[in-house]
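> Output the structure for:
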Amino acid sequence: MPRTSKTETPVSVDEPMIEGRYAELGDYTVGFETHRADFDPAPLFSGLPGDRCQCPHWGVVRAGKIVFRYADHDEEYTAGDAYYGAPGHVPLLFAGTELIEFSPSGPLAATMAVVTRNVAAMKAGT
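Below is the predicted model:
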C-alpha cells in the first residue's frame, strides 16, 4: 500500500508564505503544508467556476487554523480537527498553521494550473 511522511516528501513549494510538500498516492495527492504568514489566496482562484476552488479536500489541522469560505457560509477548523472541504470554497490561511491534506489528483491539477497561471501573472505585475 502506498505511503509517505512529511520527512520523506521533498519540498516542492518554498515561498515566503508557505512550505508545501506533495506526493502522489494512487489517484490522490497528499500535501504537508506549513503556512508561514496570514494569507488570503482568493485572487489565485480567479478564472475557476465562481472564482472558487473546485477540488474537494480531506485533511487534518496539526496546528493553527484554516477557514473555508463558501458563497453562503464559512467553516473554521482548528488544531486537532479533521475536515472536508467541499468544492466551491476559498481557503483563508493563517501563520503557524500545519495541515495534512488529501485531494484527488485530477481535480487538484486542474485547479493548480489556474493558480499557477495567476501566481505567474501577479509576479509579472500584470
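> When you work out contacts or count neighbours from here on, use the C-alpha atoms and nothing else.
Will do.
> what ranges do the strands span in the chain?
Taking DSSP state E as the criterion, the chain carries its strands at 11-15, 18-25, 28-35, 57-63, 65-69, 74-78, 82-85, 90-93, 97-104.
> Would you do the same for the sequence below? I want to compare the two.
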Amino acid sequence: MTAAARDDVPVALGGEGVEVRNMPIGGGMSISYITLPQGTDMGPALKGLPDDACQCPHWGYLLKGRIRMRTATGEEEYEAGQAYYWGPGHVPLALADTELVEFSPDADFKQVIDHVVAQAG
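As a prediction, this is how the structure comes out:
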C-alpha cells in the first residue's frame, strides 16, 4: 500500500498560483493535489495536444471551489464536495479558487504535464 500526504508529493508544475503536485502511487496510477486560482484557464497550456485538450482521464474529488469543464460535447460545472470522472478531451476553467485531489494513469498524465511545462518554457 502507498499513502501520500499533500506536502509529501513533489510539485510537478507551478506558477502564478497554479500548483500541481504529482507522483506515482502504484498500479500504474498517480495522485495529484491541484490548486487553481479563480480565472485559471488551462486552454492555452493544452494547445498542441490532440483537440487542444487534455487526453488523460482523471478520477477525483473537489475539495474547494468550482470548475467549468469544456469538452467537444459541451460544458459542465463541478463544485466543492463532488467526486468526478473526466474522460479524455477536456479543458478546465477555474470559476473560483479551486483545490482538488485526483487519480490518473501515470504515463498519460506525465505526457500532459510535460507538454504544459514545455508550453510555459
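> Figure out which of the strands of structure 1 is closest to residue 47 of structure 1.
Within these, the stretch nearest residue 47 of structure 1 is strand 90-93; the backing value is 12.9 Å (Cα to Cα).
> From the chain's centroid, how far away is that closest one?
Average the C-alpha atoms of strand 90-93 of structure 1, do the same for its chain, and the two points are 8 Å apart (Cα atoms, centre = their mean, to the nearest Å).
> So which residue is dead centre in structure 2?
residue 34 (6.3 Å; Cα atoms, centre = their mean).
> close enough to count as contact, that one and residue 17?
No. In terms of Cα atoms under 8 Å, residue 34 of structure 2 does not count as a neighbour of residue 17; the distance is 10.5 Å.
> give me every residue that touches the residue nearest to the centre of structure 2.
If you count contacts by Cα atoms under 8 Å, 6 or more residues apart in numbering, residue 34 of structure 2 has them with 18, 19, 20, 21, 99, 100, 101, 102.
> picking that back up, make JSON lines from the strands of structure 1 and add distance to residue 43 of structure 1 to it.
Formatted as JSON lines, the entries for the strands of structure 1 read as follows, by distance: least, Cα to Cα, whole Å:
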{"stretch": "strand 11-15", "distance to residue 43 of structure 1": "17"}
{"stretch": "strand 18-25", "distance to residue 43 of structure 1": "16"}
{"stretch": "strand 28-35", "distance to residue 43 of structure 1": "17"}
{"stretch": "strand 57-63", "distance to residue 43 of structure 1": "19"}
{"stretch": "strand 65-69", "distance to residue 43 of structure 1": "13"}
{"stretch": "strand 74-78", "distance to residue 43 of structure 1": "18"}
{"stretch": "strand 82-85", "distance to residue 43 of structure 1": "19"}
{"stretch": "strand 90-93", "distance to residue 43 of structure 1": "10"}
{"stretch": "strand 97-104", "distance to residue 43 of structure 1": "20"}
